[in-house]
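K.L.:
Model the following, please.
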Amino acid sequence: MSKAKTRKEIDEKYKWDIEDIYVNENLWEEDFNQVKELAQQIQSYKNTLKNSAEQLLEVLRLSDEIDRKTSKLFLYAKMRRDEDNTNDKYKTLFDRAEGLTVLAKSASAFIVPEILSISDEQLQKFLNDNDDLKIYSHFIDTITRQKEHILSPEEEKLMAMVAEIATSSSNIFTMLNNADIKFPVIKDEEGNDVELTKGNFGRFMESSDRRVRKDAFKALYSSYNKLFNTLGTTLSSSVKTNIFYSKARKYNSALEASLDQDNVTVDVYENLIKTVHNNLHHLHRYMNLRKKVLEVDELHIYDLYTPLVKEYKVKIPYEKAKEIVLAGLQPLGDDYLNILKQGLDSGWIDVYENVGKTSGAYSWGSYDTHPYILLNYDDKLNDVFTLAHELGHSLHSYYSNRNQPFVNSQYTIFVAEVASTVNELLLSDYMLKNSTDIKEKMNLINHYLEQFRGTVFRQTMFAEFEKLMHERAEKGEAITSELLSNIYNELNKFYFGPDVVIDDEVRIEWSRIPHFYSAFYVYKYATGFSAASAIKQKIIEGEPNILRDYINFLKAGGSDYPLNLLKNTGVDLTTPEPIELALEQFGNLVEELDEMFIKVDSAAKSNYKQA
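P.N.:
This is a model prediction of the structure:
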């Protein structure tokens, strides 16, 4: 029976070089202790920030030093835990890092309220009189913009202290989802017993053998069903936490509170949902095409991920994937590619799945380290695109960290998905243009449509689910596992349309989605994809100055509000236009793929008659 490898069984060249953060854990302990000392030191600045521009600058610099060290400590501990969630040593280290983060935030909690106690005129005078303070202009503007939502110093300290408790539901879910949950053994296409994992689930769902797809689907959800009530409670607790924070900060809703961090209004969120609703006919047509091509009487959820081009099977080893990605991202220029090569060859990436490793993929790092990428590479075409995607995040961080002061280096999640998706779309464009095989082209279009379905339609459905469950809770309804399942079930029916059977297992899919513990995050995938689609098209068409503007966008980090940063590339997400254009392109590709299937089918029938 095939089993997932242990961490020790993975070749070292496919592991990230975490020692680039700390050569040994003694250095981690030294920084840990130093942060505790600095946290005490910063307390001495209480009630002094209005004294002078120099005093304000001094405390902001000290706060930055604490944040930089804390984020580096947290990065190391979290990544060590992610390598193997069953390792108690690193679970303990992570808990300590999380506790230190709360301590640091609590110690610095007085800063924002004190800045808000300074009059706007005095703050402007400080900025005019001290050139070094000017790098904090956007930070100060962000604070003063949210003035009515900032609490008193003591209340802010209390809110910071609550943070560790507030993350409990997410941490419990992480342990259940990555360490405790066990999946059954199923039989693969050859009849071999294989232990189901979250890593190989995707491969099974892409299988051309419908029995394998169905078995994997039912096996996965049978495991989550055993935790049905527990997972409902953890998600309900997370929702209650979001509502608590929104009420404490005097927002009208949890949604408004979340969006305000990016200076995005609720109508942008609702515009996305409305625009997608108005274009669901494109998705329904794609589902009809999938049903027709697969030649099934009923199209089930477990039929949605298998490639439509059955005869075209591709397995892409990691080393080959690196070559493809480098070739596909050529349009981004030599400087971008040189940094990319450095990342691929210098211990940035943890490639393969192992027992206890955190599932999925991410790019992460701190201001004082190079970026890191966690993968669970499984030789699928989708894994190649995931590599390109995460490298997009990493290069965004690389450019931002080296061109912005620490205070402006953290770009928001709203723009984060733009850089990653531009990479994916350029890669897709490259592979399509360089393919001479009609079936390969059909497979690539199929992949793009699946990418779009998963990023725009699916994430918008997720976003609507988050909106609905928070609204129900804000009205005083009990958020039970059954209620969550009913809401989720109805959304699936609405989004997928009449040609898809919504299997009973799908009712509890919400129970395994980690993003729901970072509320109102997922809509940014859909808006980011739409923005990236527009930018990619500009790059491919060679629009004057677009490459310069795009690289400057990456370098800008968090130096301005996200909607403004995107406008500098010619994309305006306050209007439905970018989303509508992306949805229109999806519809055109569905039509193109349909015509290609007709052409291939006609050719096959002609050859049959000639034979």
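K.L.:
CA only for contacts and neighbour counts going forward, please
P.N.:
Will do.
K.L.:
in the stretch 151-300 of the chain, which spans are strands?
P.N.:
185-187, 193-195, 299-300 (DSSP state E, counting those that start in this stretch).
K.L.:
now those as JSON lines including distance to A519 and mean neighbour count?
P.N.:
Shown next, in JSON lines, are those (distance: least, Cα to Cα, whole Å; neighbours: other Cα atoms under 10 Å):
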{"stretch": "strand 185-187", "distance to A519": "33", "mean neighbour count": "17"}
{"stretch": "strand 193-195", "distance to A519": "32", "mean neighbour count": "16"}
{"stretch": "strand 299-300", "distance to A519": "28", "mean neighbour count": "18"}
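K.L.:
structure for this one too, so we can compare:
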Amino acid sequence: MKREEQKISYTWRLEDMFESDEQWEKDYEKVSEALKKYSEYENKITENKEELITYLLFNDKVNNLVEKLYVYSNQKYHQDMSNAKYQAYAGKAQNLVISLSGAASFFEPEILNMDEDILKSWLEDARLTDYRRYISEILRSKEHTLDKKTEEILAKSRKMSSAPENIYSMYNGADIDFPEIDNNGEKIKITHGNFIPIMSGADRELRKKVFKGVYNTYGSMKNTIAATFNANVEQACFFADVRNYSSTRAMYLDSSNVPESVYDNLIGTVHEHMDLMYRYVDLRKKALKVDELHMYDIYAPIVDVPDKKYSFDEAKKMVKEGLAPMGKGYLEKLQEGFDNRWIDIYENEGKRSGAYSWGAYGTHPYVLLNYHGTLDHVFTLAHEMGHALHSYYSDKNQPYINAGYKIFVAEVASTCNESLLIHYLLGKTEDKKTRAYLINHFLEQFKGTLYRQTMFAEFEKITYAMAEKGETLTSDVLCKVYYGLNKLYFGENIVLDEEIALEWARIPHFYNPFYVYQYATGMSAAIALSRKIMKEKEKGVEDYMKFLTGGNSKDPIDLLKLAGVDMNSKEPIEQALKLFEELLDEMEKLI
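P.N.:
I've put the predicted structure just below:
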């Protein structure tokens, strides 16, 4: 189906952001002119308080409008990525973002060079209340901010330092050439697109061939990829060193003011519960009825997928009933999203694949789906509406400067919704096959998020520590570390095919250092919160809403504490793993 043939009621209402493309173009020109005014504030914002207030209000207005221009143009583009007009719009908006960053780059150095006592006295003014956290965060980075000339040099070096990631992306995205394999007389060309579907399929011999084909391809370039990986680690270590951080990890966690102990606590607590992962491996081996479980069996289906399809109206009803513990206010906002075209529901030609929630401050959030009626897609609806309502509540309760929540907590609300929905569906499902499917859905999340992402996090911790000691991360070194971690995380009852040692070469997230651990902490926090909501009911929801409305008004760790979850402790991770154990108990009886 072409985009223009899509029923209007099934599409998102982007007119709520811009009435028309003509309005977008007018505001684009308005921002282009506004960017020229930034130079008028340079070397003046620290002269007097009034000048600072005027600048901050002006900057918020420009940033908010650039955000709207960027989001609208990209969402229009994602409706049909063959549409050249919106592809051009998205490119122009991207250039605006870059130009804005350059135009406003004088602000932080000037604030940091200002007399701190005078600045703090200015912040007592009620008109600067909303900006106290923003400026205090800039001041918090003062010990890691260098003189103006050095900062200019470091800024200019960023383009050069991004080379390892760009080289890897080019190789992995464009130049890599996976083999063509024979599958019962049919030739199949392995691609990034069909790798996971095949590995999640029932044909074991095909999985084995594809597994070996993919990792042998990476293996043929392992020294080049290792050199690229090592270069990316070294550039990250360089910036951490010159900015006076105790470690590279400390620098990356500092952007959200997350203590390194949270990272170590995650790894340590998961280590204490490896027995549960080993039980899951045994369960998978039993379900697949194989003499030996191999690494190419890790994603294979162990339960039948229900044939039942759910209309979108049925999906909305299921999600709303599943989220009933959240109370009347939350459900009303959920329904508002359903009724007022926040969601772009169905697939059409050229539409971006997958699903996401996005939006701009001052307009309600949006959700992109490609809904096909499966139970997985019902969960996707719950997940993305969790993101959407988190953004809605943050935007409604925080000023622009404090509305955007950090990545550390980005997956909490979405996963909490999924957890509530699963508990609801399990509570009303007696059919063994359906229960097995639901439980397995959650077990797969534990395996793929809590354990796998923690393993990735540990791989980064080990390799960066080695680099900081002056060791070169060769392919042999990386393979040895990665293979050892697989042995630790999967246990003795699985055949660790030698190819798995090369999996590090396939993970693009490793070029965004110390990022992946947040998936595991986010899931742990979400499960702890969902259990608290179900147990404490109104009190649990009341505490949770303190988190949902918090935006970036506090550090992520402190926002979660408001909801009753302390990520400095083992408890949230142990609660999540306790649920994993309960689900394993039942699944072992069902299979």
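K.L.:
now the strands of the stretch 151-300 of the first structure in a markdown table, with distance to L100 of the first structure?
P.N.:
What follows is the strands of the stretch 151-300 of the first structure, written out as a markdown table (distance: least, Cα to Cα, whole Å):
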| stretch | distance to L100 of the first structure |
| --- | --- |
| strand 185-187 | 41 |
| strand 193-195 | 38 |
| strand 299-300 | 47 |
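K.L.:
Which one, of those, ends up nearest to T167 of the first structure?
P.N.:
Each of the strands of the stretch 151-300 of the first structure has some distance to T167 of the first structure by Cα to Cα; the shortest is strand 193-195, at 31.2 Å.
K.L.:
and that closest one, how far from the second structure on average?
P.N.:
Following the fit onto the second structure, the mean deviation recorded for strand 193-195 of the first structure is 8.1 Å by mean Cα distance after the TM-score superposition for the first structure.
K.L.:
Contacts only, for the aligned residue in the second structure for L127 of the first structure.
P.N.:
Structural correspondence for L127 of the first structure with respect to the second structure (TM-score structural alignment): L123. Applying Cα atoms under 8 Å, 6 or more residues apart in numbering to L123 of the second structure gives the contacts T129, Y131, R132.
K.L.:
In helices only, show me these.
P.N.:
Judged by DSSP state H, those include R132 as members of helices.
K.L.:
still contacting in the first structure, which of the contacts of L123 of the second structure?
P.N.:
Counting by both residues aligned by TM-score structural alignment, their matches' Cα atoms under 8 Å, the members of the contacts of L123 of the second structure that carry over to the first structure are T129, R132.
K.L.:
Need the nearest residue in space to V319 of the second structure, chain neighbours excluded.
P.N.:
Once flanking residues are discounted, V319 of the second structure sits nearest to A382: 5.8 Å by Cα to Cα, 6 or more residues apart in numbering.
K.L.:
The one you found against L420, yeah?
P.N.:
No: using Cα atoms under 8 Å, A382 of the second structure is not in contact with L420; the gap is 9.3 Å.
K.L.:
and the two? which has more neighbours close in?
P.N.:
Taking neighbours as other Cα atoms under 10 Å, A382 of the second structure and L420 compare with A382 leading, 28 against 25.
K.L.:
re the thing from before, quick check: the gap between the residue nearest to V319 of the second structure and E498 of the second structure.
P.N.:
As judged by Cα to Cα, to the nearest Å, A382 of the second structure and E498 of the second structure stand 39 Å apart.
K.L.:
For the helix of greatest length in the second structure, which residues meet the burial criterion?
P.N.:
In the second structure, taking DSSP H as the definition, the longest helix is helix 49-79. Across helix 49-79 of the second structure, burial judged by 16 or more other Cα atoms under 10 Å covers 49, 52-53, 55-56, 59, 62-79.
K.L.:
Mind reading off the mean deviation between that helix and the first structure?
P.N.:
Counting by mean Cα distance after the TM-score superposition for the first structure, helix 49-79 of the second structure comes out at 2.9 Å.
K.L.:
who does the next helix-or-strand element following that helix touch, helix- and strand-wise?
P.N.:
As assigned by DSSP states H and E, the chain's next helix or strand after helix 49-79 of the second structure is helix 84-103. The elements that helix 84-103 of the second structure packs onto, with contact taken as 3 or more Cα pairs under 8 Å, 6 or more residues apart in numbering; DSSP states H and E, are helix 21-35, helix 49-79.
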